[in-house]
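S.K.: sequence plus predicted model, see below.
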Amino acid sequence: MLRLLKFLAKIIIGFIALSLFLVVLFKFVPVPVTATMLLDDNGYTKDWEPLSEIDRDLVRAAIAAEDGKFCSHDGFDSEAIAQAIKQNREGGRIRGGSTITQQTAKNVFLWQDGGYVRKGFEAWFAFLIEKIWGKRRIMEVYLNVAETGIGTYGVEAGAERYFQKSAADLSPSEAARMIVALPLPKKRSVVNPTGWLRRHGNTVAARIGVVRRDALDACVYE
């Protein structure tokens, strides 16, 4: 039993040390590849861009669509999590309560499936990147590793694929359409959305103005 405890202690200490090393490393170095990219049957195309070269409306669209409290929470939105749990218990369309911080932690350090086990690791990495990276770096990494289409990762590669232009030059409607496709980029159309997706894109495009007016993206640019 003592040997087992020592072995488990070594594993835990090793995991903590490795996770701290990776988080500190990626605070300064672009993320070269993720598990999602490596496991993509379509291969992957990516193009890392610093946040200074990404249109601010993409940041605003991400906050409007994915995480309106991005600048005010510490990585976890307890109200959104509680609402998601309640809705999932009541049945219907399963929804999550993940913040942009949690999504970034998952996309960079973990895998897409895994249930509560993965969620536990996700919470650990979300805590670390909030404390070590800060909001600006979290947003920068999020926009650079998110899957934006079939075999396409990052908003720069997505902008070039769908609009034949840089992520620095998107219109508010183009930024909104790209962001609303992020949850299901292999199934949602960015160029010619229809029905609910088109309406949702229009709603997010309008909310970009709210984010701008209320400075909900201030933590990214302070």
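M.R.: Arrived safely. Since this is a predicted model, take the numbers as computed values, not measurements.

S.K.: drop to CA atoms for contacts and neighbour counts, all remaining ones
M.R.: Fine.

S.K.: other SSEs contacting the longest helix that the chain contains?
M.R.: Assignment by DSSP state H gives helix 2-28 as the longest helix of the chain. Counting contacts by 3 or more Cα pairs under 8 Å, 6 or more residues apart in numbering; DSSP states H and E, helix 2-28 packs against helix 115-132.

S.K.: returning to that earlier point: buried set for the longest helix of the chain?
M.R.: Of all the residues in helix 2-28, those buried under the rule 16 or more other Cα atoms under 10 Å are S19, V23, F26, K27.

S.K.: cool, and stretch 187-198?
M.R.: In stretch 187-198, counting by 16+ other Cα under 10 Å, buried: R188, S189, V190, L197, R198.

S.K.: separation between the first one and A181?
M.R.: Using Cα to Cα, to the nearest Å, R188 is found at 5 Å from A181.

S.K.: among the buried residues of stretch 187-198, which are in helices?
M.R.: Per DSSP H, the buried residues of stretch 187-198 map to helices at L197, R198.

S.K.: can I get the buried residues of stretch 187-198 in a markdown table with distance to W124?
M.R.: Listed next are those as a markdown table, based on distance: Cα to Cα, whole Å:
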| residue | distance to W124 |
| --- | --- |
| R188 | 30 |
| S189 | 33 |
| V190 | 33 |
| L197 | 33 |
| R198 | 36 |
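
S.K.: alongside the first one, take a look at this:
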Amino acid sequence: MAAFGRLVVLLLIAAVGLQLYFLCRIALMTVVDPQSTTFQRSEAWRLLVQTQRLPWRQQWVASERISNQLKRAVIASEDAGFVEHSGVEWDALEKAWERNQLAQARADRQNERLERQAANAKSAAAPATAPRKVAPKVVGGSTITQQLAKNLFLSPERSFVRKGQEFAITFMLESVLGKRRILEIYLNNVEWGEGLFGAEAAAQHYFRVPAAQLGGLQAARLAVMLPAPKRFEKRVNSPYMNARASTIAARMGAVELP
């Protein structure tokens, strides 16, 4: 029993030490611009392994050199309540959880139907292939601060422990850095395509202009890409992209900047 108690104490000390490590890293970001994130390093490794090369574009620019249009577009698209919330939008998380539960239930029903069809084909002596599983379409309710917390320090795995750590880092970011710095770090490190990170690299790549000169519709088009940049970079002029960008552009005027 004493050994178990010591183990619990050691685990608690390790947990507290980990939080202090994250807090110190975040405090350093008040004066030092983070040059990479955990997500970026994992992407760099993936590209090296898969392609044996590292196509990479990223250039840090200060907040003043990022168009206010882009800031408004990203907030309108990703986190409309950014300036008001304390890091987490609980209502958005609840709605996302409910939608994901419904999506999982639909996927389960579809997979059951496919399995029955495959079984019927097998019993009829017809050549049958294993049915391909239908994956649920998962949506997120994460704020900009939560996305930054995950990208800076955490892995992409989905678990309650990782989500709890994301919440802890999110509140640290909000308490130590403030909204303006959070948005600056986010816009300089977020992914906008394969090996393409940050507002400056994205503006130069897609529109041949610096981030400071992005116009409203250009900014809206970049904001549309954020949920799935690798997918959208291959169809930047799709009907969905055009329609969604117009919707975001119409919302940008009501966005308050930090």
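M.R.: Sure, I can see it. These figures come from a predicted structure and were not determined experimentally.

S.K.: in the second structure, what stretch matches the helix or strand just after the longest helix of the first structure?
M.R.: Counting by DSSP states H and E, the next helix or strand C-terminal to helix 2-28 of the first structure is helix 35-38. Using TM-score structural alignment, helix 35-38 of the first structure corresponds to residues 38-41 of the second structure.

S.K.: distance from the matching stretch to the first structure after superposition?
M.R.: By mean Cα distance after the TM-score superposition for the first structure, the fitted stretch 38-41 of the second structure averages 1.4 Å away from its aligned residues in the first structure.

S.K.: thought M225 of the second structure was touching R235?
M.R.: No: in this structure M225 of the second structure lies outside contact range of R235 using Cα atoms under 8 Å: 10.0 Å.

S.K.: need the residue closest to the centroid of the second structure.
M.R.: Nearest to the mean C-alpha position of the second structure, counting by Cα atoms, centre = their mean, stands Q147 at 4.7 Å.

S.K.: counterpart of that residue over in the first structure?
M.R.: Checking TM-score structural alignment: Q147 of the second structure goes with Q103.

S.K.: wait, is its match part of a strand?
M.R.: No: counting by DSSP: H, G, I helix; E, B strand; the rest coil, Q103 of the first structure is not part of a strand but helix.

S.K.: what is the burial count for the closest residue to it other than its chain neighbours?
M.R.: Once flanking residues are discounted, Q103 of the first structure sits nearest to Y142: 7.6 Å by Cα to Cα, 6 or more residues apart in numbering. Per other Cα atoms under 10 Å, the neighbour tally for Y142 of the first structure reads 23.

S.K.: how many other residues sit next to K69 of the first structure?
M.R.: So K69 of the first structure, with other Cα under 10 Å, has 18 neighbours.

S.K.: map it onto the second structure.
M.R.: Using TM-score structural alignment, the equivalent of K69 of the first structure in the second structure is G81.

S.K.: what about that match, distance to F22 of the second structure?
M.R.: 25 Å.

S.K.: repeat for Q104 of the second structure
M.R.: From Q104 of the second structure over to F22 of the second structure (counting by Cα to Cα), the distance is 34 Å.

S.K.: could you find the counterpart of S238 of the second structure in the first structure?
M.R.: Per TM-score structural alignment, S238 of the second structure is aligned with T194.

S.K.: residues contacting K230 of the second structure?
M.R.: By Cα atoms under 8 Å, 6 or more residues apart in numbering, the contact set of K230 of the second structure is W192, G193, E194.

S.K.: where's it, which helix or strand?
M.R.: Element membership for K230 of the second structure, per DSSP H and E: helix 229-232.

S.K.: could you do W192 of the second structure as well?
M.R.: Using DSSP H and E, W192 of the second structure sits in strand 191-193.

S.K.: in contact with R95 of the first structure: list those residues for me.
M.R.: So R95 of the first structure contacts A84, Q87, N88 (Cα under 8 Å, 6+ apart).

S.K.: which one in the second structure is aligned with the last one?
M.R.: Put plainly, it is N88 of the first structure. Under TM-score structural alignment, N88 of the first structure pairs with N100 in the second structure.

S.K.: grab the nearest non-local neighbour of that match.
M.R.: N100 of the second structure's closest residue in space is V138 (Cα to Cα, 6+ apart), at 5.5 Å.

S.K.: next, count neighbours for the one you found.
M.R.: Neighbours of V138 of the second structure (other Cα under 10 Å): 13.

S.K.: E94 of the second structure: what secondary structure?
M.R.: Recorded secondary structure, E94 of the second structure: helix (three-state DSSP).

S.K.: thinking again about what came up before, tell me which residues in the strand holding W192 of the second structure are buried?
M.R.: Result for strand 191-193 of the second structure [16+ other Cα under 10 Å]: buried residues E191, W192, G193.

S.K.: how far off centre is that strand?
M.R.: 10 Å (Cα atoms, centre = their mean, to the nearest Å).

S.K.: if I look at the counterpart of I13 of the first structure in the second structure, how far off is G164 of the second structure?
M.R.: Using TM-score structural alignment, the partner of I13 of the first structure in the second structure is V16. Note on V16 of the second structure: its distance to G164 of the second structure, by Cα to Cα, is 14 Å.
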